[in-house]
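Undergrad: model this:
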Amino acid sequence: MSRIDETLPFHPVRIAVLTVSDSRTPETDKSGDTLVDRLTAAGHILADRGIVPDDRSAIVGRLRHWIADPAVDVILTTGGTGLTGRDVTVEAHREVYEKEIEAFGTVFTLVSMQKIGTSAVQSRATGGVAGGTYLFALPGSPGACRDAWDEILKLQLDSRHRPCNFVEIMPRLEEHLKRK
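TA: Okay, the predicted model is just below:
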């Protein structure tokens, strides 16, 4: 069973938060606020924060910018994971992924099912890795951001989580580039 091993040191990670929305502003971005509040309360570092419109090229551009930034370990996006024509965050994420973390979407759906029942099928939450950076696309509601953080990311981004976590394999994410 998963647990936090209190005998191990906690290693904070640097997390950028991106809200994808045509209508949100810094003053009305409740989902971004939810993520920032939770990640800092957990002891992590807010590396950067931004808002971009529901525009695939704008999302990809910001993702690539942060992937290239050595001061960013993890990117959390909120918004644009639904089924409407303007929901293009998942496609933007997949454009930059080197590897997709397929189980993230599955686990998020299981968590969501406990809260919102079959409405969970309308979310396309996803996760992946690119350039040694983890990326997670979360729905645009504060509740979904809380669920993703509290039930999945808080644990997987804690270096003390057992039996395994994302932090402990960070140094190995780009080992394929060192091979000849």
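
Undergrad: please make it C-alpha for all contacts and neighbour counts, starting now.
TA: OK.

Undergrad: next, the contact list for Pro163, please.
TA: Met1, Ser2, Arg3 (CA atoms under 8 Å, 6 or more residues apart in numbering).

Undergrad: I figured the second one hits Arg162, correct?
TA: Yes: Ser2 sits in contact with Arg162 when judged by CA atoms under 8 Å, with a separation of 5.5 Å.

Undergrad: need the three-state assignment for the closest residue to Arg146 other than its chain neighbours.
TA: In space, and not counting its chain neighbours, Arg146 is closest to Thr34: 6.8 Å by CA to CA, 6 or more residues apart in numbering. Using DSSP: H, G, I helix; E, B strand; the rest coil, the structure places Thr34 in helix.

Undergrad: what about Thr34, distance to Ala148?
TA: 11 Å (CA to CA, to the nearest Å).

Undergrad: comparing these two, which shows the higher neighbour count?
TA: Comparing Thr34 with Ala148 by other CA atoms under 10 Å, the one with more neighbours is Ala148, at 25 against 17.

Undergrad: before we go on, could you also do this sequence so I can check it against the first one:
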Amino acid sequence: MSKLSGDFVALNVAVMTVSDNRDAANDTSGDYLREALSEAGHQVVDHAIVADNRYRIRATVSRWIASEDVQVVIINGGTGFNSKNSTPEALLPLFDREIEGFGELFRMISYEEIGSATLQSRAVAGMANETLIFAVPGSGNACRSAWERIIADQLDARTRPCNFVSHLKKL
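TA: Coordinates of the predicted model:
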């Protein structure tokens, strides 16, 4: 359980949904993440729905990494074991450093909910150009678990003993 102390720092976040069949009308996971971020006090500065194509994913994330206005990127979708899923392959070459513990922790939490099926989750996280990037499965339950049990605390400067806020680009 995290302890809170100090001041809250609002972060600029971009949200991506990776899907070949979602659009603005039915992007429930992307909607959830944007609402959760706003409710937490962060600014959603951009969002996109991108086809499950490693080069399209990489191009959009690269633009956000290079931006002076985006500190965090949260991606939902494209992390499964299906051969079409390419989010990890799109992101790994972009990372300056991978955050291995994120995928491990996500799968541990997911195991409580879906059992051994969590083996097929390829949730990843990393840092690139002082931009924090999380990629989680696209299901609503997975997005909720990742946000509520991991990401929200790590985007809160008050979380002790540590969080990622001090590692992000300054605006």
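
Undergrad: tell me which of the contacts of Pro163 of structure 1 you also see in structure 2.
TA: Using both residues aligned by TM-score structural alignment, their matches' CA atoms under 8 Å, structure 2 keeps these contacts from those: Ser2, Arg3.

Undergrad: turn the contacts of Pro163 of structure 1 into CSV, columns for secondary structure and distance to Ile75 of structure 1.
TA: Below are those laid out as CSV (DSSP: H, G, I helix; E, B strand; the rest coil; distance: CA to CA, whole Å):
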residue, secondary structure, distance to Ile75 of structure 1
Met1, coil, 27
Ser2, coil, 24
Arg3, strand, 24
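
Undergrad: please enumerate the strands of structure 1.
TA: Per DSSP state E, structure 1 carries strands over the ranges 3-4, 14-20, 45-52, 74-78, 99-100, 126-130, 133-138, 161-162.

Undergrad: next, the mean deviation of the fourth one compared to structure 2.
TA: Compared with structure 2 after fitting, strand 74-78 of structure 1 deviates on average by 0.5 Å (mean CA distance after the TM-score superposition for structure 1).

Undergrad: before we move on, what about the last one?
TA: Mean deviation of strand 161-162 of structure 1 from its aligned counterpart in structure 2 after superposition (mean CA distance after the TM-score superposition for structure 1): 0.2 Å.

Undergrad: that strand aligns to what range in structure 2?
TA: Here strand 161-162 of structure 1 aligns to structure 2 at residues 159-160, judged by TM-score structural alignment.

Undergrad: thinking again about what came up before, ok, the contacts of Pro163 of structure 1 vs Tyr134 of structure 1, which is closest?
TA: Distances from Tyr134 of structure 1 to the contacts of Pro163 of structure 1, taken as CA to CA, are shortest for Ser2 (20.8 Å).

Undergrad: hang on, the earlier thing: show the buried residues in the contacts of Pro163 of structure 1.
TA: For those, a burial check counting by 16 or more other CA atoms under 10 Å picks out nothing.

Undergrad: ok, of the contacts of Pro163 of structure 1, which one's closest to Arg86 of structure 1?
TA: Ser2 (37.3 Å).

Undergrad: how about that closest one, what does it touch?
TA: Contacts of Ser2 of structure 1 by CA under 8 Å, 6+ apart are His161, Arg162, Pro163.
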